[in-house]
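> mind looking at a prediction? Sequence and model below.
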Amino acid sequence: MPDPTDPLAAPALMARAQDAVGKHAALLEPLARLFADRGETLYMVGGSVRDAMLGRGVHDLDFTTSARPEVIQEILTEWGEKVWDTGIEFGTVSAIRHGETVEITTFRSDLYDGVTRNPEVTFGDTLEGDLVRRDFACNAMAIELSLNDELRLSPTFHDPVDGLADLVQQVLDTPQEPEVSFRDDPLRMLRAARFVSQLGFTVADRVFAAMRDMAPEIGRITAERVQAELDKLMLGARPWEGIDLLVATGLAEHILPEIPALQLETDEHMQHKDVYRHSLTVLRQATELEDEGPDLKLRWAALMHDIGKPATRAPKEGGGVTFHHHEVVGAKMARKRLKALKYPKHVITDVGQLVFLHMRFHGFGEGQWTDSAVRRYVTDAGELLPKLHKLVRADSTTRNAKKAARLQRTYDHLEERIADIAAKEDLARVRPDLDGNEIMQILGLKPGPEVGKAWKYLKELRLERGELDHDEAVAELKAWWEKEHA
């Protein structure tokens, strides 16, 4: 990121953007010529320019143009290898060439009804009119793909709403009054939190105030669109800061009410750690433990692992509080919230299970993990075990350095026990020592509920005692059957 106090910061950012265009010159120069031949102007715009300036790499090539949609389509048909016109009614046509995708949209000057976020699409005639309707000034800069006398690319920078200054200062502000921008499209308030997470920016004071005052407007947005923005926020570099902005402005009350509810009041008789701040810390520490890129399920579990605490909070005799079974309550709450946000079933199930299991480790003291407990821990976690390891470690946030070190050592010991037992047994597939066919043959049963009960008994026996040889398993099954039917 640039140093905001450096007077050369702005020129350096502009140079980065020019370089990014130059790197794509072989692709973009023929495109610029085709537009120029039609008497039309073409501008790289939005996140493409912003990300180029920030050195984040330009992965999406987005453009705006004076050309109307049918002209864009004709040009791209000549230039590209494949063309998509699914967005043509909104002025957008896309194409791919040499593995690069471009998306080009006619200047827009949309009108909003203030009820939905769907505008009445109106095409504009000026670049300035198009840029001023965008969400944030740092996303409202443009680079014109102009040509010199030799018809070579000669990019020209346009910044009518002073987005470059915001980029240098790392602040999010709106081109228009934020109240106007957010009334047009309330989703922009979530986008502010998303960019805080992705870019590490802060929001301007007037943007914060508008988000706070207009938070109920987010109710105009569908759950699917909210989920899409939350995903981008949660997968950003600093998701805890994006969440904190949602809570501070009151937006979270409308889309994630369980999170601000963690801001429990404390008094001299019921002291406890700040559950809300603790949850943000766990989210941060979980991201630091990721070893294969951002993990959406781990991050959601880290944020929501304690949401059952407000509902289970109770005074403890002698002072303090308890949160008995908050992981059980929290798992149900997490599943309910994610379902309301239209998340796919596998996300709902896995996040709920991680929340449910996150306290299992704390139920055992140092050195008290029996082989049976280890098997159950691994079996219940299943494929989520690597995520559970990270979640539990991230949850060790005590300020007591000795206690924190002891917790980490204890978990190290648990992982060693898992590895030791896994080396002897196939923990990934803990199954009864006898299968259903053998159970039916030994007990003279036909398929039915009794076979399932017998299978479940042998599964529990397997978890408790480890692998049994065949004769021992048969004897245990027969003994159980006789007791059941005594």
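Alright, I've got the coordinates. Numbers count the residues shown, from 1 in each chain.
> please count neighbours and contacts with C-alpha atoms only from this point.
Noted.
> in the strand or helix carrying Ala419, what's buried?
Under the criterion of DSSP states H and E, Ala419 resides in helix 401-424. Neighbour-count burial for helix 401-424, with 16 or more other CA atoms under 10 Å as criterion, is recorded at 407-408, 410-411, 414, 417-418.
> TSV for those residues, including distance to Lys316?
Output for the buried residues of helix 401-424, formatted as TSV (distance: CA to CA, whole Å):
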residue	distance to Lys316
Leu407	23
Gln408	27
Thr410	26
Tyr411	27
Leu414	30
Arg417	34
Ile418	35
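> between these, which sits nearest Gly352?
Comparing the buried residues of helix 401-424 against Gly352 with CA to CA picks out Tyr411 as the nearest, at 21.7 Å.
> use this one as the comparison:
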Amino acid sequence: MSRPVSSAQAAQNAVVELMRVSPIADDLATRFTQAGHRLYLVGGPVRDAMLGRMGNDLDFTTDARPEQIMKIVSGWADAIWDTGIAFGTVGATRQGTTCEITTFRADAYDRVSRNPEVQFGDSIEADLVRRDFTVNAMAIDLSTKRFIDPHDGMAALAERRLDTPATPQESFADDPLRMMRAARFVSQLGFTPAPRVVEALSSMSGEIARITPERIQTELSKLLCGTHPREGIALLVDSGLADHVLPELPAMRLEIDEHHQHKDVYEHSLVVLDQAIDLEDKDAEPDLVLRLAALLHDIGKPDTRRLIPGGGVSFHHHEVVGAKMVRKRLKALRYSKDITESVAKLVFLHLRFHGYGNGEWTDSAVRRYVTDAGEMLPRLHKLVRADCTTRNRRKANMLQRTYDGLEERIARIAAEEDLAKVRPDLDGNEIMRVLGLPPGPMVGKAWTFLKELRLDRGPLEYDDAVAALREWAAEQGLGMPSGDADEAGDADQVADAGGGEQAR
């Protein structure tokens, strides 16, 4: 591609815009100048200003040493923290803007871990060459408003090209996390990696093993929540990085799905991811749980693939296997328990709708669908709709109309019965009174029986619920009280009885 015709003017325009939206940077630079030091805005904020998406986080670099930085910002900043001071970074906030100020770096890496031997540098040029990508290796000298771009970051930005200041091999050997960051920038910014970057990713993908799961998870989450996650995922898989961080994903590549409408399950999953994103609330933040579930909903297919005599393939119970695999992988990546269980639940339930047919479910089955999904129901609606990737327009429309019908039934039953709060018709105290039971495990079992009955038959009259409970108790071999027993304990006693928590 050719270089932009007016890159110098574009850079100057960015400087002007930067000063307009961030007078704090100018103010801070004055303090550094008065102290005899230079201050440069650097990295992401410079890139983002040129992209018209600047936020409230500013990164600076300076020739001042950390202790000198602390003196300069004292009395100016609303708050200061020094958790990164061993690496030359001082953090500060001013009027809602977060500033990170780092002394010029000229680090050496041991290339066994990703920990640098911290060495301070003496020039902005030496600092910029050690940065991850050329689009992040641009700076603005805030005292002179001079734009500094020794590695043609402006041209790379204009061309949406992702390249490294040094060779990619040097950059990734110093810090393998930069390989994950490359895929993240493809997703977030829509960049295309330079051929030499792709080559280095492919040849060095195993180096990612030096990075902790927590750091990998952070980059993966940012990638998935980007504007172009499909392209970022494709780079992970094509380069071989996914083999080390999410191996279940490339394992789906050769599995033909049962609809025979896609090259493989992997391609189908990318389409589902795209379609799930299209169903997100555009005014809300990207939904990481939904996107993970969309990407991984068929993760169990490779392990359940069976060839059918005479042609075809089946994946029986892949949702059950998939939910287990999701838990294992997300735990390994150090995702929170809440995220892990939410994604696993969606994967486990994503096929349930296909038993609905043309509306043959009873109201009881609809209640169970809603109750089993719980707070994941809105996401489950989106995942099920996104999972329709058939190219047969008539079939696709029919599936969407059928799901419309299911949602209408859910709304009707919910309005009648308050499905969000489905509980037995008798609480724990009443169960103990009717059966003459003390607090204990049998109270919890009775409560569970009544909840199942409630799901099957809907709300019951009190006398009907008592009769059903007595019949169940007789089947369990429980002796009936001779008369109405006094209430046996309060709700707190029930809670101590194992299973009594539900009764509250």
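Sure thing, it's come through. Just so it is clear, the structure is predicted and the values come from calculations on it, not from any experiment.
> now what about the TM-score between them?
TM-score for the superposed chains, counting by TM-score structural alignment, normalised by the length of structure 1: 0.94, backed by 475 aligned residues with a CA RMSD of 1.8 Å.
> related to what we said a few turns ago, which stretch of structure 2 lines up against the helix holding Ala419 of structure 1?
The alignment of helix 401-424 of structure 1 onto structure 2 (TM-score structural alignment) spans residues 393-416.
> that stretch against structure 1, how far on average?
On superposition with structure 1, the mean distance recorded for stretch 393-416 of structure 2 (mean CA distance after the TM-score superposition for structure 1) is 0.6 Å.
> ok, and what's touching that stretch?
358-359, 363, 366-367, 370, 385, 388-390, 419-420 (CA atoms under 8 Å, 6 or more residues apart in numbering).
> follow-up on the earlier one: next SSE after the helix holding Ala419 of structure 1?
Next element after helix 401-424 of structure 1 (DSSP H and E): helix 436-443.
> which one of the buried residues of helix 401-424 of structure 1 is nearest to Ala142 of structure 1?
Within the buried residues of helix 401-424 of structure 1, the smallest distance to Ala142 of structure 1 is 50.3 Å, found for Gln408 (CA to CA).
> ok, so what distance separates that closest one from Phe361 of structure 1?
Going from Gln408 of structure 1 to Phe361 of structure 1 by CA to CA, to the nearest Å gives 11 Å.
> could you pull up the residues touching the closest residue to Leu39 of structure 2 other than its chain neighbours?
Distances taken as CA to CA, 6 or more residues apart in numbering place Thr62 nearest to Leu39 of structure 2, at 4.7 Å, with adjacent residues excluded. The contact partners of Thr62 of structure 2, by CA under 8 Å, 6+ apart, come to 37-40, 101-104, 124.
> where's Thr62 of structure 2 relative to Arg130 of structure 2, distance?
Per CA to CA, Thr62 of structure 2 is found 15 Å from Arg130 of structure 2.
> just tell me the aligned range of stretch 92-105 of structure 2 in structure 1.
Aligned using TM-score structural alignment, stretch 92-105 of structure 2 spans residues 95-108 in structure 1.
> contacting residues around that stretch?
The contact list for stretch 95-108 of structure 1 (CA under 8 Å, 6+ apart) reads 27, 60-69, 72, 76-77, 79-84, 90-94, 121-127, 129-130.
> leaving aside the residues adjacent along the chain, what's closest to Ala209 of structure 2?
His244 is the one closest to Ala209 of structure 2 (CA to CA, 6+ apart), at 7.2 Å.
> contacts only, for that neighbour.
His244 of structure 2 touches 205-206, 208-209, counting by CA under 8 Å, 6+ apart.
> would you state the strands of the stretch 51-200 of structure 2 in chain order?
57-62, 79-81, 89-94, 97-103, 108-109, 116-117, 139-141, 146-148, 161-162, 192-193 (DSSP state E, counting those that start in this stretch).
> tabulate those strands (TSV), appending distance to Asp278 of structure 2.
Below are the strands of the stretch 51-200 of structure 2 laid out as TSV (distance: least, CA to CA, whole Å):
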stretch	distance to Asp278 of structure 2
strand 57-62	29
strand 79-81	40
strand 89-94	36
strand 97-103	32
strand 108-109	42
strand 116-117	42
strand 139-141	36
strand 146-148	39
strand 161-162	26
strand 192-193	23
